[in-house]
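In: Structural data only, the sequence is not supplied:
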């Protein structure tokens, strides 16, 4: 047994939808005759082995058999949007070195790990959760790439080669992680189970595609090798095509997206017990905003956005405020309150879906356990940004149409 595992102790246009079982690893068996997919799986195993071998080598040089854990942090410990004074400080230089020290040999970073206080030590895990080393969950990897790229112009000359190498290595890691059909799993190298689903949950898919678009187009990534930037552009476009195919059609009408889609069929699939196959509002809003940012939207993109906007308008709850207390959550009428959308909607009647931690479906949020009422965002307002951006997007389309007459 690898010592790393011991630490666990311490394509149609749209996808058809079905009531899915939790994702198993059997989907990979359907691809035994697909060379591109087999190369992908082989590369995933090689990178996982690379990470494990590095840790095993360090442990072999130390008087210990089980790796130690780094400091846990809800995010990463470093400021994500500092001002120029910070970028010029000695503290920024120190943190940059700490961040680089936590980059796995495969090229990514982990979540819920303090990457500001102390550099990673030999024999230490690269993250606090062994099954998420490395991962894209909770903004991991994309956050570190963007942070280091933002710091790079302020870094001392002698630091820049190492930083550039770390950034380019991480970009290659992201490109390798993308499925041949354009999707991204929650965690790479692949870990199995629902982690292998094409993941929109917590904005994994949109964050990574936005990152690839920045690598391909923005001046801050001009130092990246031209071939890598071209590859980022191609794979960004592949990911956009995947999102268009994954948009769920119910009763003949395009709606929005699920939190997790099957890697092959693109059906909505289950993640944790309380995350059943369902339409999702917040992640679908992020997908829609991403599509609205495309400079020359195709007919398919326009149809996708229009369908999503219509769905958001239909589902929005106005003049209602959600109030939390130690007794649970209640809703009160309040004129002008921020619009709300349920996080999940069932795939039958498209009504709000509430599921307790044990997987029990209940008819309202009030019937959930207090822990689930307070500990999960069952109603959110992310879709409001889509409705605010929509008039400007429509005006842009009209201008572009007039310009081509």
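Out: Sure thing, it's come through. The structure displayed is predicted, hence computed values, not measured ones. Residues are numbered from 1 along each chain as shown.
In: drop to CA atoms for contacts and neighbour counts, all remaining ones
Out: Noted.
In: all strands of the protein, in order?
Out: Read by DSSP state E, the chain holds these strands, from start to end of the chain: 198-199, 249-250, 253-254, 257-258, 260-261, 279-280, 320-325, 328-333, 341-342, 344-345, 354-355, 361-362, 379-380.
In: Would you format those as TSV with distance to residue 36 and mean neighbour count included?
Out: Converted to TSV, those look like this (distance: least, CA to CA, whole Å; neighbours: other CA atoms under 10 Å):
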stretch	distance to residue 36	mean neighbour count
strand 198-199	17	30
strand 249-250	29	17
strand 253-254	30	15
strand 257-258	26	30
strand 260-261	20	30
strand 279-280	30	25
strand 320-325	48	14
strand 328-333	49	13
strand 341-342	39	22
strand 344-345	34	23
strand 354-355	38	24
strand 361-362	40	14
strand 379-380	39	17
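In: Correct me if wrong: residue 266 contacts residue 246.
Out: Yes - Residue 266 is within contact range of residue 246, at 5.5 Å (criterion: CA atoms under 8 Å).
In: ok, residue 281 - contacts?
Out: Contacts were defined as CA atoms under 8 Å, 6 or more residues apart in numbering; by that measure residue 281 touches 256, 312, 341, 342, 343, 344, 380, 382, 383.
In: what about it, distance to residue 189?
Out: In this view, residue 281 and residue 189 are 28 Å apart by CA to CA, to the nearest Å.
In: got the contact list for the residue lying closest to residue 344 once chain neighbours are set aside?
Out: In space, not counting the residues next to it along the chain, residue 344 is nearest to residue 280; the distance is 4.8 Å by CA to CA, 6 or more residues apart in numbering. Remark: with contacts taken as CA under 8 Å, 6+ apart, residue 280 is in contact with 256, 257, 258, 259, 342, 343, 344, 345.
In: this is the comparison structure:
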């Protein structure tokens, strides 16, 4: 008897292999004549996704289940760090065959055979909400404390995870939200929720930090090259408005780099905090790289021009608003590309100019105002004045 999961797998397999021929069920790829490097990328993604699905399907059959067991949800993985071998074992158990981890999943207890790798099957695995990069960081930090027997397994898991991150990078240097690809907006080059930033940060750490010294030198060198490929993408895709470079949008088309929308409440717009994190990364590590100095200067000027002074965000049961606070500074999360004014979106896909105009659910459930850019500007001003 065919398990229910076989049908679930087919639905989830947005990128599947039929009779040896890949079919790409995503708007970004349909009708595109792709260079060989991109064709190979999509074929590898499809094969990895099928591998993950087949492994879970095999476990479901072995355990005589009709469907996979549900994985418990947790917004922060159920841990803040790995503190003992038992926790390390639990985190390792949630690594997918492809090499990554899922988001919003409690990883404090070991995954059981036949259980989903994540609480949300469409994000298995992903880089969204810090998934995969967080687990790799935890494992590297815990490695010196691990038992000798466990160290070999951690090294193997780290290598598989780093290889997945390298495989996930598009040929042009950007990173999708999830990999293997899931289709739709997930395949966009994603700055939202710091996907691009955390991916680049991990690549830099793998290439340079001592805590990743257990990895093969060739792999660390590959991570270094991948980091600079991502830098090149950022420099090329910094949004230009009326001849002036600004920052970036939350999502960019994987092939053309043009801004694209994601969910209905994530329409095309320039982003403040995610851009600021990437600028901070560039400032700290590659300020002398060709093109970075000009990029930093333009973005810093844009952020200064669009800061909201003497205001602080306040949220309660009645909604979200800005209140007077002398000396405080915030930024809207999103800015209209052409006008530069703050914009807000709701589940109806419409654009609003005042946060009070969107639904209470969205006012309370999304970070419409941010202050992260202040950290970049302070660091940029300090370095610029030295």
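Out: Looks like it arrived, so ask away. Fair warning: this is a prediction, and the values are worked out from it, not measured in the lab.
In: TM-score of the superposed pair?
Out: TM-score of the superposed chains, computed with TM-score structural alignment, normalised by the length of the second structure, equals 0.92; 371 aligned residues with a CA RMSD of 1.8 Å.
In: Of the contacts of residue 280 of the first structure, just say which sits nearest to residue 387 of the first structure.
Out: Lowest distance from residue 387 of the first structure to the contacts of residue 280 of the first structure (CA to CA) belongs to residue 256, with 14.2 Å.
In: My read is that that closest one contacts residue 250, right?
Out: No - at 9.6 Å, residue 256 of the first structure and residue 250 do not qualify as touching, with contact defined as CA under 8 Å.
In: Show me the helices in the second structure, by range?
Out: In the second structure, helices defined by DSSP state H lie at 4-12, 36-62, 85-93, 133-142, 148-168, 195-208, 217-237, 273-285, 292-305, 360-364, 373-384, listed in chain order.
In: Now tabulate these in a markdown table and tack on mean neighbour count and distance to residue 175 of the second structure.
Out: Supplementary listing: these in a markdown table, determined by neighbours: other CA atoms under 10 Å; distance: least, CA to CA, whole Å:
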| stretch | mean neighbour count | distance to residue 175 of the second structure |
| --- | --- | --- |
| helix 4-12 | 16 | 20 |
| helix 36-62 | 18 | 12 |
| helix 85-93 | 19 | 23 |
| helix 133-142 | 21 | 13 |
| helix 148-168 | 19 | 6 |
| helix 195-208 | 23 | 6 |
| helix 217-237 | 18 | 8 |
| helix 273-285 | 22 | 13 |
| helix 292-305 | 17 | 20 |
| helix 360-364 | 17 | 27 |
| helix 373-384 | 15 | 22 |
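In: which one of those lies closest to residue 328 of the second structure?
Out: Using CA to CA as the criterion, the shortest distance between residue 328 of the second structure and those is 10.0 Å, found for helix 373-384.
In: so how much does that closest one differ from the first structure once superposed?
Out: By mean CA distance after the TM-score superposition for the first structure, the fitted helix 373-384 of the second structure averages 1.2 Å away from its aligned residues in the first structure.
In: show me what contacts the counterpart of residue 295 of the second structure in the first structure?
Out: Taking TM-score structural alignment, residue 295 of the second structure has residue 304 as its aligned residue in the first structure. For residue 304 of the first structure, the set of contacting residues under the criterion of CA under 8 Å, 6+ apart consists of 244, 247, 254, 288.
In: pretty sure the first one contacts residue 300?
Out: Yes - contact status for residue 244 of the first structure versus residue 300: in contact at 7.3 Å, counting by CA under 8 Å.
In: got TSV for the helices of the second structure, with distance to residue 326 of the second structure too?
Out: Compiled in TSV, the helices of the second structure are given as follows (distance: least, CA to CA, whole Å):
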stretch	distance to residue 326 of the second structure
helix 4-12	50
helix 36-62	51
helix 85-93	45
helix 133-142	36
helix 148-168	43
helix 195-208	31
helix 217-237	35
helix 273-285	21
helix 292-305	17
helix 360-364	24
helix 373-384	15
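In: Any idea which of those helices gets closest to residue 69 of the second structure?
Out: Taking CA to CA as the measure, the helices of the second structure were each checked against residue 69 of the second structure, and helix 36-62 came out nearest at 8.5 Å.
In: Quick one: distance of that closest one to the chain centre.
Out: Averaged C-alpha coordinates place helix 36-62 of the second structure at 20 Å from its chain's average position (CA atoms, centre = their mean, to the nearest Å).
In: now do stretch 298-309 of the second structure
Out: Between the mean C-alpha location of stretch 298-309 of the second structure and the chain-wide mean there is a distance of 24 Å, by CA atoms, centre = their mean.
In: residues in contact with it?
Out: Outside stretch 298-309 of the second structure, the residues within contact range by CA under 8 Å, 6+ apart are 244-247, 272, 279, 326-332, 340, 373, 377, 380.
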